[in-house]
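Student: Below are the sequence and a predicted model; questions follow.
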Amino acid sequence: MATSLPLSRQALSSERPGKWEEELLDGSLRLLDICGEVRDIYSRMKEIMQELESSIRRKRSGDLAHESSYMISKKHLNKMIRKVYKELKKAENCNSTVVNKDSEDVPLVSLIKEVQLVSLPVLEYVLSFLSGPKAGSQPKGWSFVSNLLEQKRASSKPDSDTAAIKQIEIQLDLLNYKKSNQEVIKKLEEVDSSIQESAEVLEIVFRLLLKTRVSLLNILNH
């Protein structure tokens, strides 16, 4: 989790930072925490996929045990997702830092601010890939991020417009209509591959947020 990282206010110089420095520090830590929570969600989703595929391989067609287990896991996952959506909304509302224009570090600080702003729609996008976009919650920059990431999947993932959880439920429904286990597993593996792609994007965002926080701490230490 992001909160366990060796990055804290104690790393600052003895001079108390001003309002804009405090706001940027709070923003960077908030985004790292949110990113850590989204990583936890993706980690849990991977576990669910492994359990589901393994269960389907063991069961006969028409056996609903795997479906029941998945629905229980889905309920917990959706609870985690709703919590992060609320935190993302708060982060959007708090992202209004005014930088001290007299500072010689204005260009770098402005870049750090831009990274924070761009990270919000990316984090929301990777969440929406699992559960579908939350109504009325699309932040500034959503279209750019959505188009950028969809281009990566468009050629090989025909169901990329459908949330991963919905795709899984479609396949479980098909099992109930006697579709072969192997066909369903193949489709689930495709969904799993898409989840992995989004997880890789998430790791890039996490590393970028981490680097910008280190840069901000370095600025305030000099």
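Tutor: Now that the structure is in, tell me what you want to look at.

Student: all contacts plus neighbour counts: C-alpha atoms, from now on.
Tutor: OK.

Student: Residue 121: how many residues sit nearby?
Tutor: By the criterion of other C-alpha atoms under 10 Å, residue 121 has 23 neighbours.

Student: what do you get for residue 129?
Tutor: Using other C-alpha under 10 Å, the number of residues around residue 129 comes to 19.

Student: pretty sure it is in contact with residue 163, am I right?
Tutor: Yes. At 5.0 Å, residue 129 and residue 163 qualify as touching, with contact defined as C-alpha atoms under 8 Å.

Student: next up, a second structure to put side by side with the first:
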Amino acid sequence: MAASPLNVQPSVHARSNSLPSREHPMASQIDENLNRLRASQSASTSSSVGDKLNCLQDLYDYVDMFLQLPHTQQALAQEQQRKPVDELLDGFLLLLDVCGTAKDALLLTKEGTQELQSILRRRRGLEGLSNEVRKYFTSRKAARKAICKALKNLKHMENKLTTSSFSKDGETGAVIGTLKQVEAVIISVLESILTFISGPEAELKSSRWSLVSKLLHQKRVMCEEAEQNTNEIAYAEAVLRSFIKSGNTKHVENVQNELQNSEMCIRDLEEGLESFFRRLIKARVTLAFKATPLCFRNRRQLEPVEGIGGVSTSSSSIGHKLNGLQDLHECVDMFLQLPLTQQALVQEQHRKCTEELLDESLMILDVCSIAKDALISKTNETANAEAPLHSLIKSGNIKHIEYEQNQLQKSELCIQDLEEGLDGLFKRLIKARVTVLNILNC
């Protein structure tokens, strides 16, 4: 599926000179970043994708500053803008979900790539490798299916954006128009990134044999030149398919090199997407907060992580939600500092509700403690499981030991990440509870 062009011009497009508060540097910076993204070519290498992600991060840094401007907050808080603001908040949820899909697809691909590299290092023969290759391409097929669904959602979002209507008069309309422009460009960039991660089958089939031929038969310089002009992930897959079909073990080192390049590419993309993901969460929470400064009228506006996916099935998706919860509680802390919030909490008619909130916070803290204890127990079990493996290695029985060790190490790293995320959330929950208690005792 081809990516949409970056120069999407929705019906809500406003001229660059309509950006509010033109004297503010972030106004011109938003305009500049939008133009850079519109003018950029379709992502065909990890370098070009990385450039887009860096530009997205810069853009959202300025969007965050834009949302802090007093006139922006006044515009967003107006009742007549409630519908377009709600549409923007819904759009943020979909963009977060798409980012989650991209990150999960990269994680699946990285894990499969690492497993293939491990098997090649052990030189277990083509039979064992063929089985693992089939597993790899099965997981890639599942990832492509999820990406295809995400692309359809983005296309639906893009169509909805082009037909949306709102008052464009004055600075209020200019604020909404600017945010709509940002949303339109982000949709196109994410379509381009998803297409790169998917590595379209049509592109693979048309370029596979020429790419493999250059890798296996041309000089090294020519190979490097070819690599610079192709999708690193798709390139490694093409080389892998050719290697399995030919069965020529002389090319093992070439295959290992391409898989390693693919893994490095994936790691860079993961870092870029994670950074953008966190900025997107922050922007959504800020938008909800600024649009309703006296109270959060809609609970789902306060919880961006609630709309991401469903039941968490991987450590990556759980990590996303823990990060989102931590960002959320930072905004809750800001909300509790508002004079009107504090005045509302100390009113006698709200005493019962406030006490219920405090009781519920204790229950949540207790659940967090149980989860942390369970992770500590799992850490101990993992450590105990490693001891027998070491004894087997000493005794000379090393069959499948390396694989089991890798799995245990992955499990241990996963547990460590979850422990850090839970601990960060636990501390923020305590801080929020203490803040409420201090307000009540003043």
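Tutor: Okay, I see it. Predicted, not measured: the structure shown is a model, and the values here were computed from it.

Student: what separates the closest residue to residue 166 of structure 2 other than its chain neighbours from residue 278 of structure 2, distance-wise?
Tutor: In space, residue 166 of structure 2 comes closest to residue 84 once its chain neighbours are excluded; the distance is 6.8 Å by C-alpha to C-alpha, 6 or more residues apart in numbering. Between residue 84 of structure 2 and residue 278 of structure 2 the computed distance is 23 Å (C-alpha to C-alpha, to the nearest Å).

Student: Which of these two has more residues huddled nearby?
Tutor: Applying other C-alpha under 10 Å to residue 84 of structure 2 and residue 278 shows that residue 84 carries more neighbours, namely 19 against 16.

Student: What lines up with the more buried one in structure 1?
Tutor: Matched to structure 1 by TM-score structural alignment, residue 84 of structure 2 sits across from residue 20.

Student: ok, now residue 63 of structure 2?
Tutor: Checking with TM-score structural alignment, residue 63 of structure 2 has no match.

Student: nearest spatial neighbour of residue 63 of structure 2, skipping sequence neighbours?
Tutor: Leaving out its chain neighbours, the residue that sits closest to residue 63 of structure 2 by C-alpha to C-alpha, 6+ apart is residue 30, at 6.9 Å.

Student: In structure 1, which residue range corresponds to the strand or helix carrying the one you found?
Tutor: Assigned by DSSP states H and E, residue 30 of structure 2 belongs to helix 25-39. Mapping helix 25-39 of structure 2 onto structure 1 (TM-score structural alignment) gives no aligned residues.

Student: repeat for stretch 95-109 of structure 2
Tutor: Aligned by TM-score structural alignment, stretch 95-109 of structure 2 corresponds to residues 31-45 of structure 1.

Student: Which SSE is immediately downstream of the helix holding residue 30 of structure 2?
Tutor: Per DSSP H and E, helix 25-39 of structure 2 leads on to helix 46-68 as the next helix or strand towards the C-terminus.

Student: and the next helix or strand after that next one, how far out from the chain's middle?
Tutor: Per DSSP H and E, the first helix or strand lying C-terminal to helix 46-68 of structure 2 is helix 70-77. Centroid separation for helix 70-77 of structure 2 versus its chain: 28 Å, with C-alpha atoms, centre = their mean, to the nearest Å.

Student: circling back to that earlier point, relative orientation of the host helix or strand of the residue nearest to residue 166 of structure 2 and helix 70-77 in degrees?
Tutor: Under the criterion of DSSP H and E, residue 84 of structure 2 resides in helix 82-122. Angle, helix 82-122 of structure 2 to helix 70-77, by axes from the mean of the first three to the mean of the last three C-alpha atoms, to 10 degrees: 100 degrees.

Student: Helix 82-122 of structure 2 vs structure 1, average distance?
Tutor: Average distance, helix 82-122 of structure 2 versus aligned residues of structure 1 after superposition (mean C-alpha distance after the TM-score superposition for structure 1): 1.6 Å.

Student: Please apply the same query to stretch 262-270 of structure 2.
Tutor: Counting by mean C-alpha distance after the TM-score superposition for structure 1, stretch 262-270 of structure 2 comes out at 1.8 Å.

Student: So which bit of structure 1 is that stretch matched to?
Tutor: Aligning stretch 262-270 of structure 2 against structure 1 (TM-score structural alignment) gives residues 191-199.

Student: check contacts around the closest residue to residue 29 of structure 2 other than its chain neighbours.
Tutor: Once flanking residues are discounted, residue 29 of structure 2 sits nearest to residue 62: 6.8 Å by C-alpha to C-alpha, 6+ apart. By C-alpha atoms under 8 Å, 6 or more residues apart in numbering, the residues touching residue 62 of structure 2 are 26, 27, 29, 30.

Student: Also residue 58 of structure 2?
Tutor: The neighbourhood of residue 58 of structure 2, defined by C-alpha under 8 Å, 6+ apart, consists of residue 33.

Student: And it, how close does it get to residue 245 of structure 2?
Tutor: Residue 58 of structure 2 is 45 Å from residue 245 of structure 2, by C-alpha to C-alpha.

Student: ditto for residue 413 of structure 2
Tutor: 35 Å.

Student: Likewise for residue 92 of structure 2?
Tutor: In terms of C-alpha to C-alpha, residue 92 of structure 2 sits 44 Å off from residue 245 of structure 2.
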